[in-house]
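K.L.:
next one to model:
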Amino acid sequence: MNIRPRVATDDAALAALWERSVRATHDFLSEDDIQFFLPLVRDAYLPALTVWVGDNPDGTPAGFIATGNSNVEMLFIEPAYRGQGIGRQLLDHVKVLHETLSVDVNEQNPQAHGFYLHYGFEQTGRSPTDGEGRPFPIIHLRLRAA
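P.N.:
Model (predicted):
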């Protein structure tokens, strides 16, 4: 898989990938929640973060990872490609760029929580709401030092 930096023309495709992935994995979000976050992802988060795109051989994105400093802000995989190691490859890519890595995971997304624990992150705390103050508890994790 080719991993490359995001360019502005990727934003619509990455936001659409985000939406498909969220619909497949975040069953605790309502349609209103998804519609609230979609323009934020596309217009605010993607341009503000360091984003790496994992491309399929045909050049379409299979997934992407976004970091802000040493925090993984987003890691989303095209639903058809989940379980094929793309998330691990994207994490491996950013791991070499940062001395430490942390991530916040929705408590209601046990698959993501398990993925990060399996990768080597350890839980460091919990918050009752997300960064927007919404009632989605967050689990805070940090990657164990090698």
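K.L.:
CA only for contacts and neighbour counts going forward, please
P.N.:
Fine.
K.L.:
may I see the buried residues of stretch 14-34?
P.N.:
By neighbour count on 16 or more other C-alpha atoms under 10 Å, the buried set for stretch 14-34 is Leu14, Ala15, Leu17, Trp18, Glu19, Arg20, Ser21, Val22, Arg23, Thr25, His26.
K.L.:
got it, and stretch 114-133?
P.N.:
Tyr116, Leu117, Phe121, Glu122, Gln123, Asp130.
K.L.:
before we move on, what about stretch 68-79?
P.N.:
Neighbour-count burial for stretch 68-79 flags Ser70, Asn71, Val72, Glu73, Met74, Leu75, Phe76, Ile77, Glu78, Pro79 (criterion: 16+ other C-alpha under 10 Å).
K.L.:
second chain to compare with the first, below:
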Amino acid sequence: MTKVWEASVRATHSFLSETSIQKIKISLPKILQQIPDLIIVEDEKIIAFMGISHQELEMLFVAPEFRGLGLGKQLINYAIKNFDVNKLTVNEQNPQAIGFYEYLGFETYRRTETDDAGNPYPILYMKRKEN
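P.N.:
A predicted model of the protein is given here:
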């Protein structure tokens, strides 16, 4: 999963420095252990995964070579149907992800200047639009 995470982050999180990527990468195994539900997609190797906790999407990463093929959408729809996911957070500096989540029916309801670790990466809190 670390390989998919790193490749995905490098493709979509251009705002992160190399130092930040390496720091998060070291913490990733511990972070993953804290996620109650991990859903992994494999095609001879891991190509995507998402983490869910208490109806919130904690993370979604798709290997760059599999982006744009509908895999992320399938995972989100699976999360909504099977885990009643209705909230998520996303880095404000990741406009592709924001657009993706908006396309799937999520809207921003809150913003913070920093991430959970206090780093200067603004976070958008999104929830599913009510029908």
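K.L.:
could you get me the TM-score between them?
P.N.:
The TM-score (TM-score structural alignment, normalised by the length of structure 2) is 0.94; 130 aligned residues with a C-alpha RMSD of 1.1 Å.
K.L.:
follow-up on the earlier one: among the buried residues of stretch 14-34 of structure 1, which are located in helices?
P.N.:
If you go by DSSP state H, the buried residues of stretch 14-34 of structure 1 have Leu14, Ala15, Leu17, Trp18, Glu19, Arg20, Ser21, Val22, Arg23, Thr25 in helices.
K.L.:
export the residues you listed as TSV, with columns for distance to Arg134 of structure 1.
P.N.:
As requested, those are exported to TSV (distance: C-alpha to C-alpha, whole Å):
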residue	distance to Arg134 of structure 1
Leu14	24
Ala15	21
Leu17	23
Trp18	19
Glu19	18
Arg20	21
Ser21	20
Val22	16
Arg23	18
Thr25	18
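K.L.:
between those, which is closest to Leu143 of structure 1?
P.N.:
Taking C-alpha to C-alpha as the measure, Leu143 of structure 1 lies nearest Thr25 of those, at 22.5 Å.
K.L.:
what lines up with the closest one in structure 2?
P.N.:
By TM-score structural alignment, Thr25 of structure 1 lines up with Thr12 in structure 2.
K.L.:
I figured that match hits Glu92, correct?
P.N.:
No - under the criterion of C-alpha atoms under 8 Å, Thr12 of structure 2 is not in contact with Glu92, lying 11.7 Å apart.
K.L.:
stretch 47-58 of structure 2 corresponds to what range in structure 1?
P.N.:
Aligning stretch 47-58 of structure 2 against structure 1 (TM-score structural alignment) gives residues 62-73.
K.L.:
point to the residue nearest the middle of structure 1.
P.N.:
Nearest to the mean C-alpha position of structure 1, counting by C-alpha atoms, centre = their mean, stands Leu75 at 1.9 Å.
K.L.:
okay, helices next: where are they in structure 1?
P.N.:
In structure 1, the helices defined using DSSP H lie at 11-25, 31-40, 46-48, 86-95, 110-119.
K.L.:
would you list those helices in TSV and tack on distance to Pro61 of structure 1?
P.N.:
Listed next are these as TSV, based on distance: least, C-alpha to C-alpha, whole Å:
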stretch	distance to Pro61 of structure 1
helix 11-25	7
helix 31-40	17
helix 46-48	14
helix 86-95	11
helix 110-119	20
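K.L.:
Ala145 of structure 1: which of those helices is closest?
P.N.:
helix 86-95 (10.9 Å).
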